[in-house]
Structures are given as C-alpha cells and as structure tokens.
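In: task: produce atomic coordinates for the following.
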Amino acid sequence: MFGKVVISFIVALLLLIPCSILVATLDVRSYYHRSLATLNSPVVVAPAPCSTHLLPLRVYMYDLPRRFNVAMLHRRNTTDAPVTVEDFPVWPNNSGLKKQHSVEYWMMGSLLYGGDESSEAIRVLDPELADVFFVPFFSSLSFNTHGHHMTDSATKIDRQLQIDLMGILRKSKYWQRSGGRDHVFPMTHPNAFRFLRDQVNESIHVVVDFGRYPKGMSNLEKDVVSPYVHVVDSFTDDEPPDPYESRSTLLFFRGKTFRKDDGIIRAKLAKILAGYDDVHYERSVATGENIKLSSEGMRSSKFCLHPAGDTPSSCRLFDAIVSHCVPVIVSDKIELPFENEIDYSQFSVFFSFKEALEPDYMINQLRRFPKQKWTVMWRQLKNISHHYEFQYPPEAEDAVNMLWRQVKHKLPRIKRSVHRSRRLKIPDWWKKRLF
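Out: As a prediction, this is how the structure comes out:
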C-alpha cells in the first residue's frame, strides 16, 4: 500500500514539473491583458488573414459606354468609349436640382481618380482582386433626364438603358458568380432604376430615402444610406463673436408646402407656424435665385426646419448642416446617413409628427432651448459638416469616402451571402419554416 502511494506521488510530481515550467514561461494574464510595456513597444502586429479594416476597399468598376453615365451630362457628346480620368467631365453649374441626386457621379469620379493614402476605396483593374463591383450607371440622372415626367416618350430611353445594362451584367461571370450580391448600385432618386428593380434586389444599393423603396428591395443589412448632395454653398467663414445672437430668426423653412404621403405635414405646419414673428415659413420653388435666398435664410437662423417631403428625407437637411443651422427634424421614420459613426442628437433636434402638430409646442421648446446647448450644437455642425461634402478629387473623410467606408462595413455580410448562395440548394430556407 505504501509503495502505491509513493509511486502515485512520483507520477504527480513528474506531471507538475513541466506544467510549472510552462506556467513560469507563459504569463497567462499577459495573454489577455497586454502590459504598458507591451503597448509602448514598437512591435507591429499583423492583421488576421481575413481582416480588411486596415486596407482600402478594392473596387472593380465596369467599363460601361458613356451613354450609361457621363453622356447624360453633355448630350452633344456621342462618344461611346468608357470615360477615363483624363476626360472625366466637371459637374455642370447649371444642373439645378439634378445636383442633389448626383452621388453616382462623385462615386464614379473617386474611382477614376485613383485615390491616395486617405482613400477608403481604390479601383482595381483585375476583377479577381475585387471586394465589390461598382456599376457606373447614372440611374438617378437617367430618370431626371429621360423619364422625369414618367409618361413622355423619353421614358423609353430610361427603360432601354436599364434593359441594356442588365444584358451586360448577366453576361458577366462575376454577376453570375454572386447573383449581383457584391455589386454596388447608386440609386439616390426614389424613381431611379424603377423598371427593373426586381432584378437587382440582392445588390448593394446606395440610397438617400431608405423608406421610399419597396420592402423586398431595401435592407439596412446590405444597403447604404447616403446624404443628398447639398445645393446651397457651404458656410466657410462662420466665425461671429456671438453665433447665437448673430442669427436673428428662430426657425426657418423655405420650400414646397404641398407634398404627398407624409409630406402633407408641410401644409399643416404652414398653418401652425403662422403668426410667429421669429419664424420664417415660406412656400417656394427651387430656382437659382430661391436657392440663394434659402442659403441666406439658413445662415441667419438658429434652427432650420426639416419636415418630410414626398419622402422622409430631403436635400434641405444637408443644406442646413453645411449652413451650420441646427436641424429640426420632424419625422417618425427617417433613416440618416453614417449613423453608425455620427450621433445626430449632438447637433439636431427631433420632433414626432404628433409633437410638431401640437399648437405652440415646438416653438415653445425652441424658444426655451438653452443658448449654451445651441452653441455646442453649432460647433459640432462645424466639426462634422465636411462629412457631407461631395467633391472631385475626393478628400479624406468627405462624403464619398464615408460612403465607401459604409460599403466596406457591409463586406462581411456580403461575403457570407455570396458564399451561402453557392452551396444552398434551397435559398433562404429558414423563411419557409413553420413555427
């Protein structure tokens, strides 16, 4: 009996010695909590094999004939060769409200430009290296140019462009490989691509009014919410000694007051806000002169009203941001761009439809709004307004780079969807389960 105890003790001792050596060599705590010395050391840790957060998004852009994009800017240009960085046209100054839907133009320009160290996306010429595929079809400009009245003969051109485009894409092995799931389509006009939307439901859409699109098409897991391109000039010299007192108007609105759907609130607000000396609520249409007057009004107002139009969002919100006028957003279902990075409550005030339509309620809230809190919001507007600038060439953290970063955030979901589509015999089988 004593011999068995001795043998057991020796075996245990033999097992304990190497374990002790291992524990002494490896500090388990340091595995989970790096010491200050480790954090300050010049050790470079390589990213994981599947990590892409440190790398720009690799984008393959289809070389489409110009009739699908820039030829719509200059109708006399009949060349059908794909546009290059050398002949990429300047966005025309006389484009009017078409500019607010021009996101597709700026995204294309960012890829043609080639990028630099601040770029969130770079163009790759080999599609085998691409993370996503950009389709440079100006679907919003096509609607505004060819199908704006939705009944005239020009609408046929918009429809035919969509048919021709899908004919090109269906022949692409990269479209076939993913079913279009890794293809990016800018569609910032609510009627963009309206004839063949069902054929691109699985693709990544860059939209401004998420709630306007059919439920089967819109999906925040894959789609990206974009700002409108602002039409007023940015306020670049906004440095008064007392910004609050320098803005004499409490609340400003200038725009169309008769809209459909949720936009009917504008006509109701016109009645509720009538008679206040410090409120400017004016019916107006978008002309060059009226846009200039709107800019002046926003720059001289503390708050800028943003009620729903035909859609939950409108260009007015982003005009207010670049004018450093604190937005007053009246909407029950608006989706806002870059919200995973930007907290709108830091520079905006929100009211529900019910609150806004209660007589005196909204105005009393704004009149009691603390000056110090408003000033903090005004400064925050100045700090974040560059995120809403569309420009060519693109600059670090501007709207285009922010949009590409949003697409990059969708990449894991896109890859999962593509990989699953290749092996599933019954697509989306879980939706057909009976509970």
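In: use CA for all of it now, contacts and neighbours both
Out: OK.
In: so which residues of the stretch 201-350 of the chain form helices?
Out: Ranges of helices in the stretch 201-350 of the chain, per DSSP state H, counting those that start in this stretch, are 243-246, 265-272, 288-299, 315-322.
In: what sits up against the shortest one?
Out: The set of residues that contact helix 243-246 without belonging to it, under CA atoms under 8 Å, 6 or more residues apart in numbering, is 240, 300, 302, 371, 374-375.
In: closest one to Ser248 out of those residues, please.
Out: Of all those, Ser300 has the smallest distance to Ser248: 6.1 Å, by CA to CA.
In: for stretch 364-372, buried residues please.
Out: Leu366 (16 or more other CA atoms under 10 Å).
In: longest helix in this structure, please.
Out: Criterion DSSP state H: the longest helix present in the chain is helix 2-25.
In: immediately after that helix, which helix or strand?
Out: As assigned by DSSP states H and E, the chain's next helix or strand after helix 2-25 is helix 28-32.
In: endpoints of stretch 234-252, how far apart?
Out: Its first and final residues considered, stretch 234-252 spans 17 Å by CA to CA, to the nearest Å.
In: now do the strands in the stretch 151-300 of the chain.
Out: For the stretch 151-300 of the chain, the strands defined by DSSP state E, counting those that start in this stretch cover 183-186, 204-207, 224-225, 249-255, 279-283.
In: how about this one, so we can line them up?
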Amino acid sequence: MSSKSINIFIFLLFLLRLASSDRTSDCSNRWIYIRPLPSRFNFDLLSNCSAYPLFDDFCSYLPNHGLGPKTHNHSLSWYRTDPILLEQFFHRRILEYPCLTQDPTLANAIYLPYYTALDALKYLYGPEVNSSNQHGLELYNFLRKDVPHIWDRHAGHDHFLVISRPAWDFSQPFTNDPPVWGTSFLELAEFYNVTSLIPEGRAWGWQEQAVPYPTSYHPSNSVVLGSWLKRVRNSRRNSLMLFAGGGGVAATPNIRRSIRNECEGYFSKVCEIVDCSNGICEHDPIKYIKPMLQANFCLQPPGDTPTRRSTFDGILAGCIPVFFEEQSAKSQYDWHLPQHIYDEFSVFIPKEDVVFKGLKIVDVLMSMPKYKVRRMREKVIELMPRIIYRRHDSTLPMKNIKDAVDIAIEGTLHRIQSRLKSVSVQ
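Out: Model prediction:
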C-alpha cells in the first residue's frame, strides 16, 4: 500500500473516530489532537524498509499495521512482531481513541505521529551517520513554521510521541567528534519538553517514560484473551527456572555467564536454556513461549542495556520474572507495573551476589514456599493485560480491560497535566 493510500485510510478512520467521540459520555481532560505531519515523517519511512542492509530488512513485518504477519494462517492473536514497528501500530491504535478532537486549542495533549526510530536509521546505518546530531531538527522546523501557535501555546509541554528503540540510541552528546553510536534526538533542547514513550528510558531522563516492549501476542477481543489466561493458569510448570536469550559465553565475569554456568550443572527440570543468540527467537514466539509456559521462573538478566523484551514475553506466559538489577524493570515501567507491587509478582537477586559472591540462583528460588509461588503467579496473570498491545479494530470491546496503549495514554495525559501545572506556577 502506498503512503498516499495509507494517508487516505488514516483520514477516513480519523473522521469515523471523531464521529463516535461525539457520543462519548466524558472526555473532560482527555482530549487528544493528532498533529498532521507530512508523510516524510512517518509513512514514507516504511517504504525504506529494505534501505539499510546493516540494520536488516523489516519489510515482511509491516502487515497488519505493524503487528507483522500472523504466525500461521489460522492464528487469532499471534504475530511475528518486530519491536521497531511499535511506532506504527501505536499510531494505528491511537486513531481508535474515543476522545480525539480536530481543534488543537481544546486538546489536553498533542500526539506527534513521528516514527522517530525509523527516521533514525539513516543516521545509524545510512549515509547521514556523520550528521546524527541533526536528527529531529527537520521535524522541529516544521512544527515551528506550520501553524506555530500549536507548539507555542505550551512550548511543547503538551506534546508526546513514541520511540521504538531504547533511549541510549538517541543520547549521543553533541561534543562527540567524530560521532559514535546513536543520534542526539533526546539531547535536543528543542524537544526537551516533549514526553517520549520509549521501551527503555534513562534513569535521569526528564522527557522519557518507559512503556512495555511489544510481544507477539495481540488479542482482538476479551474472549481470546480470556482463553489465553485460562491456558496460562492451567499450564503445568515442570521446570524451576528458564533463561531465554543469548550471550554469556565471554570470558569476562557477568550475570549471563553465571546463569549459563549454573544451568549447565543441572538437569533441564531444574534449569532450562532457550538459546536465542543472533536474534533467532525475535520473530518466532513458538521457540520461547512454550518453554516459558512450563517454567516457574524466568531469569531476566541485563544485556547491552538493562531492559529486555523477554521480560514481557515471560509475563505473557505466566512465568515469574527474576530480576538482577532494578533498572531492568522496577525503575522503568511504573505506569504498567507499579513499583510498590514488585515483591508481589517478581524476585530480585542482586547480580553482584551471583557473579562475585557465589550465590546460587537455584537455592534462592527453591527456598520459596509453594504457596508464595502460586500467589506470585496469580499476580503475574492479573498484570498480564496491562503489558500486552491488543490488536487494533477489535471485533468485541475489551470492556474494562486496559492494555499497554490505554495505560500509556492515561499516564501521558496525567503527566502532561502535571507538567503544565508546574510550568504555570513558575
């Protein structure tokens, strides 16, 4: 589908949603205006899906508005989802939001449908690698010149966007000469007031709020979701713990190496490893979901960055997460996984105790009473709907069930409201 056809489809869907929003009972303090952007900032970037061989070709994962192709023809909810397309399917989902307005002066928040991570590819892997400090300036210039009062009203404090790669990829200091890895998008003073919804934020990032990595599961209605919840609850957990991932083979001591060394000393009933090296699991959920359904605990060590998609895959399978540093989740996803309940659904083992003090992970987990493990799993299952991204255009409403997009929008509105209040009193 061409970018022009996509734009026509989006416009028609937008009008339909506006008509339905007129019947919404209460949209006070919830109005969102979708800022129209030229297609070069979003849909045109999808047509470059094979332009950066060093990154990989993601063309085959564009179907279903970025959810990807179904894992098999008769699948009701499983897709081969590529995380970098979170920007695309979040955009599609927000078009269904019931409180959209065409008047930006009435909006409580302004959504920028800018595919930030896709636009970054030309700086990370393409010909503009030496100009990575320019990432985002073209968008800023457009916002200031095209209907400038929308931006000027609150200097961007009421704007938000979605970024589908970790913040570290957009945090290159301007002082780096020559440039190293990443762009400087999040370092731009021009966008400092804009809320960025991102899979992994920095501990000190003013503008970032972490949202869950997308899994491959996107239920279309509450019946499908209920069926999956039942399967997860009734699944037989034959192994104590599982690690799905790569790494841990280097000689340097680290938590992944410690996990592999420990697991190799036990039978599979105690510890199982699903080798996902070189991204072989990323688009094939059957490789890891079935083993996760059979494990009590899923080990979630940090890698190149603290967080990982596997955390949410494990929760989706009802597998109790085991974290080794707080930045892996607790200090990140407080909208979707509130900090005060982490002890109710997860286990924390400091990585230093494992790597340098000889603490055995299996000893910690086996010492936990069975009743506590059952209670933790029930909490994981209770939280599961909060971390999934349901399919767009659901045939049956999810009723009172809030998914990752619903919670992200709700959190963003509260965040912007708080920001505007603090700015107004200064």
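In: between the contacts of helix 243-246 of the first structure, which is nearest Arg67 of the first structure?
Out: Using CA to CA, those come closest to Arg67 of the first structure at Ser300, 42.4 Å.
In: the residue nearest to Ser102 of the first structure when sequence neighbours are not counted - how many residues pack around it?
Out: Nearest residue to Ser102 of the first structure in three dimensions, chain neighbours excluded: Val229, at 6.7 Å (CA to CA, 6 or more residues apart in numbering). The local packing of Val229 of the first structure (other CA atoms under 10 Å) involves 26 other residues.
In: what do you get for the one 5 residues further on?
Out: The criterion is other CA under 10 Å. On that basis, Ser234 of the first structure has 20 neighbouring residues.
In: I figured it was touching Ser323, is that so?
Out: Yes: counting by CA atoms under 8 Å, Ser234 of the first structure touches Ser323, with 6.0 Å between them.
In: give me whichever of the helices of the stretch 201-350 of the first structure is most buried.
Out: helix 315-322 (a mean of 25; mean count of other CA atoms under 10 Å).
In: okay, the residue nearest to Ser102 of the first structure and Leu403 of the first structure: tell me how far apart.
Out: 12 Å.
In: list the buried residues for the longest helix along the second structure?
Out: For the second structure, the longest helix by residue count, based on DSSP H, is helix 404-424. Neighbour counts over helix 404-424 of the second structure (16+ other CA under 10 Å) mark 404-409, 411-413, 415-417 as buried.
In: surely the residue nearest to Ser102 of the first structure meets Gln391?
Out: No: assessed by CA under 8 Å, Val229 of the first structure is found out of contact with Gln391, at 9.8 Å.
In: Ser203 of the first structure: which of the helices of the stretch 201-350 of the first structure is closest?
Out: helix 315-322 (24.8 Å).
In: give the aligned range of that closest one in the second structure.
Out: Mapped onto the second structure using TM-score structural alignment, helix 315-322 of the first structure covers residues 309-316.
In: ditto for stretch 126-142 of the first structure
Out: So stretch 126-142 of the first structure is aligned with residues 103-119, judged by TM-score structural alignment.
In: and the contacts of that stretch?
Out: Residues from elsewhere that reach stretch 103-119 of the second structure, judged by CA under 8 Å, 6+ apart: 29-37, 41-42, 45-46, 84, 87-88, 91, 101, 135-136, 150, 158-165, 413, 416-417.
In: distance of the residue lying closest to Phe88 of the first structure once chain neighbours are set aside from Pro394 of the first structure?
Out: Counting by CA to CA, 6+ apart, Phe88 of the first structure lies nearest to Gly109, which is 7.5 Å off, once chain neighbours are set aside. Remark: distance between Gly109 of the first structure and Pro394 of the first structure (CA to CA) = 8 Å.
In: tell me the secondary structure at the counterpart of the residue nearest to Phe88 of the first structure in the second structure.
Out: Taking TM-score structural alignment, Gly109 of the first structure has Arg92 as its aligned residue in the second structure. Recorded secondary structure, Arg92 of the second structure: helix (DSSP: H, G, I helix; E, B strand; the rest coil).
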